[in-house]
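In: Whatever this is, show me its structure:
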Amino acid sequence: MSEVPPVMLSAITCDRVIFDRISGMPSIINIVQVVNSVNFPLRHSELVFFCELTNGHGQTEIEIVLVDLEEDDKILFNQKKTVEFRDVRHILTLALKMQGVVFPEPGEYRFQIYANGTMLGERRIVCRKVEKPPQKDADGGVSF
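Out: Down below sits the predicted model:
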């Protein structure tokens, strides 16, 4: 494995990534920067961490970690995968689909990406507690 870390070009959290069948190019659907919820802990049904890396050299171990910044960087999720960079100009696209990620409380969380143990960068996601909106009655009035 190479000691020269790749360069992170982008890091995005979103609901979905669709890859075109012909070109292979990705389309990012519904970028997620803030998650609002009435209740915590919050189980997010599906979330995708998307990133692009370049300037990689040969086999590289990639690790994606979700940490809770307000709990001393407690790890909520992590996954490792070994990838192969064909040459330094190669752009590697990763789309990690996560189901059932639990955010224990409102606050700031970070997706961190590592290559061979070296942090390349991170992407913030904020969870906010919101009040439940008033419900409309059958006659159109608002009840609290």
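In: Please count neighbours and contacts with C-alpha atoms only from this point.
Out: Fine.
In: Please tell me how far the residue nearest in space to the middle of the chain sits from Gly58.
Out: Taking CA atoms, centre = their mean, the centroid of the chain lies closest to Phe49, which sits 3.1 Å from it. Relative to Gly58, Phe49 is positioned 23 Å away (CA to CA, to the nearest Å).
In: before we go on, could you also do this sequence so I can check it against the first one:
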Amino acid sequence: MAGRAPELEGSRRDRTRARLCYAAGVSNYVTPQCTSLILCDAVIEDVRSRNKSLINMFNGVLTPQVPFRHDKMCAFASFTGGRGKVPIALRLCHDQSYETDLVRLPGEIEFPRDMPHGVVDMVFEIRGFVFPEYGAYTFELVCDGVPLLSRRFNVSAPAEPVDPA
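Out: Below you'll find the model as predicted:
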């Protein structure tokens, strides 16, 4: 097909192959697409409607000194297009040493068989993490070592106040 990017054809082919392997029983799951990764203070779920409220979303923190201890934060993620029980992990790394995990939280999501295009949400809670230094960090969702989606996070010092005189 002329005019199509090869990456799109390849990824569509890979997704089709993964679904066929799942249907044939070769694989226990199909890797989902991650549609969101949001950092916040808390996630509240309504018991009846199962709707979620994300409280105090943020992309970084201002702190006068490091190391800095963040008492609690949540990472909210949404997935679609998966099949079966899928292993998902949230990793946090400092961008200067990207390969080294500062935090790695394993988890698993299960897609309902009767809703192949359903959306499944997942919440990771991180308590008492200490950011060792200022700079850029990355939160990343992975499935069997394959990155699905990442989110940048900055730890910075507040700006010095300007003397009005």
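In: Quick one: map the residue nearest to the centre of the first structure onto the second structure.
Out: Matched by TM-score structural alignment, Phe49 of the first structure corresponds to Ala75 in the second structure.
In: Does its match touch Ser36 like I think?
Out: No - here Ala75 of the second structure does not reach Ser36: they are 9.8 Å apart, not a contact under CA atoms under 8 Å.
In: On the three-state scheme, the match of Phe49 of the first structure is what?
Out: Taken by DSSP: H, G, I helix; E, B strand; the rest coil, the conformation at Ala75 of the second structure corresponds to strand.
In: Would you check how far apart it and Ser27 of the second structure are?
Out: Distance, Ala75 of the second structure to Ser27 of the second structure, by CA to CA: 28 Å.
In: Also Arg127 of the second structure?
Out: With the distance defined as CA to CA, Arg127 of the second structure ends up 34 Å from Ser27 of the second structure.
In: so where do the helices sit in the second structure?
Out: 6-23 (DSSP state H).
In: Now do the strands in it.
Out: All strands of the second structure, identified by DSSP state E, fall at 29-30, 33-45, 52-57, 60-62, 68-80, 83-94, 103-110, 119-131, 135-143, 146-156.
In: of all the ones you listed, which lies closest to Leu8 of the second structure?
Out: strand 33-45 (14.1 Å; CA to CA).
In: Identify the residue range in the first structure corresponding to the closest one.
Out: By TM-score structural alignment, strand 33-45 of the second structure lines up with residues 7-19 in the first structure.
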